[in-house]
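> Just a sequence and a predicted model for now, questions to come.
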Amino acid sequence: MIKNLERLVDEIEALQSKLILLIGSPRSGKTAILCALAKSKNITPLNIGAALGSKLAAIPHKQRHLEASTLLRELTDKCANGDLLLIDNIELLFDRTLQLDPLDLLRRHAHARRVIAVWPGELRNSRLTYAHIGHPEHQDYSLDGVVPFEIQ
C-alpha cells in the first residue's frame, strides 16, 4: 500500500491541487501509512493538534480565531520539506470557535505544494464528512480538488 501512495505522491505534482487525503475507518492505519511515507521521504509530519494547539494556548480565547490561519501557515511553511507537506491530527481545525474551513485550508496549501493529510472523517457516496449530522462540528464536502487514498 505504501508503494501505491508513493507513486500517487509523485504523480500529483502536475495537478493544480496537490492534495491527497488518507481516508479510512478508525484504527485502519492511516497514521502508520503517513509515518511510513514520512520515513521514505525523510520528512517529519506536522501534528496540527499538538503544534497549532500549543501556539493557540498562548493567545487569549477571544482572539484565537483571528490568529489561527496565520499560525497554521507559519507551521506548514516550517514543516514542509521542499514541495511536500505531511499532516496528521487535524481535528483541531474543526473547532467552531476558530471559524476555519478545514478542507478549504488544506486545498489552499495544496496549490503551493503537495499535501498529504490524514482525514479524520469518512468518505461516503463521494462526499467527505466529519462528525455526524447534528454534531456542532459536522462538515460535509465534495471531493473537488482532492485525491482520496482509501485505506481498507
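Perfect, I can see it now.

> from here on, contacts and neighbour counts on C-alpha atoms
OK.

> which residues of the chain fall in strands?
According to DSSP state E, the chain carries its strands in the segments 19-23, 46-47, 84-88, 114-118, 122-124, 127-130, 139-142, 147-150.

> which helices and strands does the biggest helix by length in the chain pack with?
In terms of residue count, the longest helix belonging to the chain (DSSP state H) is helix 64-79. For helix 64-79, the helices and strands in contact under the criterion 3 or more C-alpha pairs under 8 Å, 6 or more residues apart in numbering; DSSP states H and E are strand 46-47, helix 48-57.

> Comparison target, given below:
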Amino acid sequence: MIKVLVEQLEENLEEVKQYREQLIFLAGNYVKYDFQALSRDLNINYINVDLEFSRMLLEISQKVRARKAPSIFKDLFLDTNDSIFLLDHIEILFEASLQLDPGKLLEDISREYILIVPWYGNETDSYLIHAELGHPEYFKYLKSEVIVNSC
C-alpha cells in the first residue's frame, strides 16, 4: 500500500509544479500511514509542525505571539536547500489564539516550496474541513486550486 502511495505522490509532485500553489493534501484513510517513513521513501524533508512550531512559539511572549506567528511559521523552512516538505501534525495552525488562516499560510509557503500535507479532518467534494461547525478551531478550505489525493 505504501508503494502505491509513493507512486501516486511522485506523479502528484510532477503535476503540482504547474500550479501557483504547490500544495498536495492527503485526505481520507491516508492518516494511518507513518509519514516520517514516507518522507524517507520519497527523500523529502519531514516536519512535525505541532512539535517544531510550538517549540519556536515558546520563545515568543504570548502578548505578541499571534502577530508574529506567520513569520515564525515561515522560519521552519529556513536553513535548508530542500524544496519539498511533508508537513505532518498541522493541528497547531488551527489554534484560535494564534489567529492564523491555515489555508492562506500553507498557500503562501507553497508558492516557494512544494508541500505535502496529511489532512486529518473531513473532506467533502469541494472542501477540506477541520473541526465541527461552532468549534473555535473550525476551518473550511476550498479545494479548487490544489491537489487532494484521497483514498
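Arrived safely, thanks for sending. All figures in this text were calculated on a predicted structure; none of them were measured in a lab.

> quick one on the thing from earlier: just want the angle from the longest helix of structure 1 to strand 114-118.
For helix 64-79 of structure 1 and strand 114-118, the angle between their directions (axes from the mean of the first three to the mean of the last three C-alpha atoms, to 10 degrees) works out to 120 degrees.

> by how many degrees do helix 64-79 of structure 1 and helix 48-57 diverge?
Using the same axes, to 10 degrees, helix 64-79 of structure 1 lies at 130 degrees relative to helix 48-57.

> Report the buried residues of helix 64-79 of structure 1.
Neighbour counts using 16 or more other C-alpha atoms under 10 Å place 64-65, 68-69, 71-72, 75-76, 79 of helix 64-79 of structure 1 among the buried residues.

> again with stretch 140-148 of structure 1
By neighbour count, with 16+ other C-alpha under 10 Å as the criterion, the buried positions of stretch 140-148 of structure 1 are 140, 145-148.

> just stretch 116-131 of structure 2 next, same as before
Within stretch 116-131 of structure 2, the residues that qualify as buried are 116-121, 123, 128-130, counting by 16+ other C-alpha under 10 Å.

> Ok, stretch 3-23 of structure 2 next?
5, 9, 12-13, 16, 21-23.

> Spit out the contact partners of the residue nearest in space to the middle of structure 2.
For structure 2, the residue lying nearest the average C-alpha position, counting by C-alpha atoms, centre = their mean, turns out to be residue 117 (3.8 Å). Residues in contact with residue 117 of structure 2 (C-alpha atoms under 8 Å, 6 or more residues apart in numbering) are 23-26, 86-88.

> Could you identify the longest helix within structure 2?
In structure 2, taking DSSP H as the definition, the longest helix is helix 2-16.

> how deep is residue 26 of structure 2 tucked in, by neighbour count?
The number of residues packed near residue 26 of structure 2 is 19, by other C-alpha atoms under 10 Å.

> Double-check it against residue 149; I have them as touching.
Yes: counting by C-alpha atoms under 8 Å, residue 26 of structure 2 sits close enough to residue 149 to count as a contact (5.0 Å).

> Contacts only, for residue 38 of structure 1.
Contact criterion C-alpha under 8 Å, 6+ apart gives 44-45, 86 as the residues in contact with residue 38 of structure 1.

> Now residue 117 of structure 1. Nearest residue, chain neighbours left out?
If the residues on either side of it in the chain are set aside, residue 117 of structure 1 comes closest to residue 87, at 4.5 Å by C-alpha to C-alpha, 6 or more residues apart in numbering.
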